[in-house]
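Engineer: Predicted structure and sequence below. I'll ask about it afterward.
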Amino acid sequence: MTTTRTDLWPWRRIFVVGLLLWALSVVVTAVTGNPTLLPTVVLLGSFLVPVTFVAWATGRDAAPAFTLARVAEAFVVGGVLGVLAASLLEQYLLSPSAWMYLGVGLIEELVKALALVFVARGLTRYTMRDGLVLGASVGFGFAAFESAGYALNSLITVQGLSLSQLVETELLRGILAPVGHGLWTAILGAVLFAARHEHRRWRITRGVVLTYLGVTILHALWDGMHGIALLLVMALTVTRRQQLLLQLGYLPEPTGVQVHLFTLFNWVGLIVVAVLGLAWLSALRHRVEREDGPR
């Protein structure tokens, strides 16, 4: 698949212009202290990277099976339905436990898949290529609305509204967005569409089930990496004094080495999960190239 220089300009313009507008909004908000500008900062920061990646993905297919309106529906309707359904199910089905992150992954990947099936109704074809693009649109829509919620939570602190925490949250989630929900739903969407193409109707095949479980595990590892890193640090470096404090119900103060190890383990773990997801996506794209050929 080849991409011309002109094909790349739309998503580049979206990213550059959006980034400049977001930065300008942050500066003006900080200078004026005007709280009515905060929704602008939240929305621009939360939607910039997801919208850019959807524009990039849709621009790579010279003969898409769906219109831009269908992509917008996948992003907005799929994202909102996914967030709402996941919130309801997680509220009533999950409780704090060691398996909570796995439960979150199972629920969120399921509702995104169902949202994808809903927005894909009536398409003229169902190929892996189309599943990758439309699945990414649903996943990035989910990520955008979820990021907006996290941004609002970080904004409200016990000391009042914190613009700095809002900006830090949006920067971090923006950097990590490409290897999160959009990636996982693109993978599952490709396999779902391949099964739909082969059987002429939606089928829960062995490949679909294994892919669903696979992206769920990636999701759970991603969400739970903070706890995994903490457990690794405690297992490798915990002192007798810290053990005693934990037994007495106190939270011990970490040493400098433990803080650095925690940061290292956390980021290395996230990188490993991201690489696994990207390698999986790359394998699917190579399969698309072999089966469909360049467009």
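Structural biologist: Nice, I can see it.

Engineer: C-alpha from now on. contacts and neighbour counts both.
Structural biologist: Fine.

Engineer: Give the buried residues for the lengthiest helix in the chain.
Structural biologist: When the chain is parsed with DSSP state H, its longest helix is helix 256-292. Neighbour-count burial for helix 256-292, counted by 16 or more other C-alpha atoms under 10 Å, picks out 258, 261-262, 265-266, 269-270, 273-274, 277-278, 280-281, 284-285, 288.

Engineer: now stretch 63-74
Structural biologist: 66, 70-74.

Engineer: residue contacts, residue 202?
Structural biologist: 192, 195-196 (C-alpha atoms under 8 Å, 6 or more residues apart in numbering).

Engineer: another structure for you, compare them:
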Amino acid sequence: MRLWQRIFLIGLVLWLATVVVTNWTGNSNLVPTVVLFGSFLVPVTFVVWAYGRGRSPRVTVELLFVAFVVGGALGVLGASLLESWLVHPSIGMYVVVGLIEEGVKLAALMFVTRHMTKRTTMDGVILGATVGFGFAAFESAGYAFNALFTSEGLSLRQLVETEVLRGILAPVGHGLWTAILGGVLFAAAGRLTTTVMLSYLGVSLLHALWDSMNAIAIAVTLALTGHAWQFALLRIGRVPHVTEWQVHVYTLVNWAGLVAISLVALCWLWMTVRSGRRRREILSQ
């Protein structure tokens, strides 16, 4: 069994055991352990997997740790500050969030790798993914903590559901987007070239589409299946009831959109890695 598989299985068992014991005993002191295990398990596993697939003497365990912890924490702190100043409820809110979060992760990646003198595209992909997964882990911990509190008191069920959903989606979220940016950045020798800036805008757009998919799915569902009485209620500011069929359409559109965004990002990452390999082969001839 490979290292990343052992890490995932051991972490999963420990997380499940902590959830069961916390639910059985009602001991709230165990809640932070549930949050940390659930939020960090998938990101750490994918970082170890990526490191094993692209071993490089330049990407050390120490550098990975710094990229994950320092880069991820700096990204979350920077995003929190900028979003508190710049993000306001509006149609373009998700675009601003995408630009901010991808921007701070790019800046964090540049900071933690500033002393690297030799760079390859694959190094950038691995370190970019590491910063992104660090960001995702810290962000997921915050979402899980907030999900704990409900109007009826503490809800371990909502905490666990939040961690499971974010764990499933983590590999095609922050880690993937920053891996693309890292590969493009390192291909440009760490400089903010036109290609890097265009990639930043493209990744930010994918991020914005991902975050706004819930609203997009609602709009598409109403456009396809909406009734006159529902639009009438919306015009006077009331939220209409939805039919069972509309719930199914919304779910299908929402997940189809997320899958489409993920496939675009995965294809982009594959082309970035392939381009880096071709460049390395040409230079080695």
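Structural biologist: Everything's here; your move. None of the values given here were measured: they were computed from a predicted structure.

Engineer: follow-up on the earlier one: dump the buried residues of stretch 63-74 of structure 1 to CSV, plus secondary structure and distance to residue 292 of structure 1.
Structural biologist: Formatted as CSV, those follow (DSSP: H, G, I helix; E, B strand; the rest coil; distance: C-alpha to C-alpha, whole Å):
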residue, secondary structure, distance to residue 292 of structure 1
66, coil, 17
70, helix, 22
71, helix, 21
72, helix, 25
73, helix, 25
74, helix, 23
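
Engineer: just the strands in the stretch 51-200 of structure 1 please.
Structural biologist: 156-157, 160-161 (DSSP state E, counting those that start in this stretch).

Engineer: Relative to residue 118 of structure 1, which of those strands is closest?
Structural biologist: strand 156-157 (35.0 Å; C-alpha to C-alpha).

Engineer: How many residues are close by the counterpart of residue 49 of structure 2 in structure 1?
Structural biologist: Taking TM-score structural alignment, residue 49 of structure 2 has residue 56 as its aligned residue in structure 1. The number of residues packed around residue 56 of structure 1, counting by other C-alpha atoms under 10 Å, is 19.

Engineer: Please name the nearest non-neighbouring residue to residue 56 of structure 1.
Structural biologist: What sits nearest to residue 56 of structure 1 in space, not counting adjacent residues and going by C-alpha to C-alpha, 6 or more residues apart in numbering, is residue 11, at 5.4 Å.

Engineer: now do residue 104 of structure 2
Structural biologist: Per C-alpha to C-alpha, 6+ apart, closest to residue 104 of structure 2 is residue 75, 5.1 Å.

Engineer: which residues touch that neighbour?
Structural biologist: Residue 75 of structure 2 neighbours (C-alpha under 8 Å, 6+ apart): 101, 104-105, 107-108, 135.

Engineer: Relative to residue 93 of structure 1, how far out is residue 213 of structure 1?
Structural biologist: 18 Å (C-alpha to C-alpha, to the nearest Å).

Engineer: no no, residue 41 of structure 1
Structural biologist: Counting by C-alpha to C-alpha, the gap from residue 41 of structure 1 to residue 93 of structure 1 is 33 Å.

Engineer: ditto for residue 231 of structure 1
Structural biologist: Here the criterion is C-alpha to C-alpha. By it, residue 231 of structure 1 lies 26 Å from residue 93 of structure 1.

Engineer: What's the match for residue 125 of structure 2 in structure 1?
Structural biologist: Using TM-score structural alignment, residue 125 of structure 2 pairs with residue 132 in structure 1.

Engineer: same question, residue 15 of structure 2
Structural biologist: Using TM-score structural alignment, the equivalent of residue 15 of structure 2 in structure 1 is residue 22.

Engineer: tell me the contacts of residue 184 of structure 1?
Structural biologist: Applying C-alpha under 8 Å, 6+ apart, the residues near residue 184 of structure 1 are 109, 136, 139, 215, 219, 277.

Engineer: Show the contacting residues for the equivalent of residue 193 of structure 1 over in structure 2.
Structural biologist: In structure 2, residue 193 of structure 1 lines up with residue 186, judged by TM-score structural alignment. By C-alpha under 8 Å, 6+ apart, the residues touching residue 186 of structure 2 are 119-121, 123-124.

Engineer: In JSON lines, list those residues along with neighbour count.
Structural biologist: Formatted as JSON lines, the contacts of residue 186 of structure 2 follow (neighbours: other C-alpha atoms under 10 Å):
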{"residue": "119", "neighbour count": "18"}
{"residue": "120", "neighbour count": "23"}
{"residue": "121", "neighbour count": "26"}
{"residue": "123", "neighbour count": "23"}
{"residue": "124", "neighbour count": "27"}
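
Engineer: Shared with structure 1, which of these?
Structural biologist: Of the contacts of residue 186 of structure 2, the ones still in contact in structure 1 (both residues aligned by TM-score structural alignment, their matches' C-alpha atoms under 8 Å) are 119-121, 123-124.

Engineer: The alignment partner in structure 2 of residue 37 of structure 1: neighbour count?
Structural biologist: Residue pairing (TM-score structural alignment): residue 37 of structure 1 is matched to residue 30 of structure 2. Neighbours of residue 30 of structure 2 under the rule other C-alpha under 10 Å: 15.

Engineer: Which strand or helix spans the spatially closest residue to residue 30 of structure 2 that is not a sequence neighbour?
Structural biologist: Nearest non-adjacent residue to residue 30 of structure 2, counting by C-alpha to C-alpha, 6+ apart: residue 22, 6.0 Å away. Residue 22 of structure 2 is part of helix 3-25 when elements are defined by DSSP states H and E.

Engineer: Mind listing what's buried along that helix?
Structural biologist: For helix 3-25 of structure 2, by 16+ other C-alpha under 10 Å, it's 4, 7-8, 11-12, 14-15, 18-19, 22-23.

Engineer: if we can go back for a sec, okay, the contacts of residue 202 of structure 1 in a markdown table with distance to residue 181 of structure 1 and neighbour count next?
Structural biologist: Below are those laid out as a markdown table (distance: C-alpha to C-alpha, whole Å; neighbours: other C-alpha atoms under 10 Å):
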| residue | distance to residue 181 of structure 1 | neighbour count |
| --- | --- | --- |
| 192 | 16 | 29 |
| 195 | 21 | 22 |
| 196 | 22 | 20 |
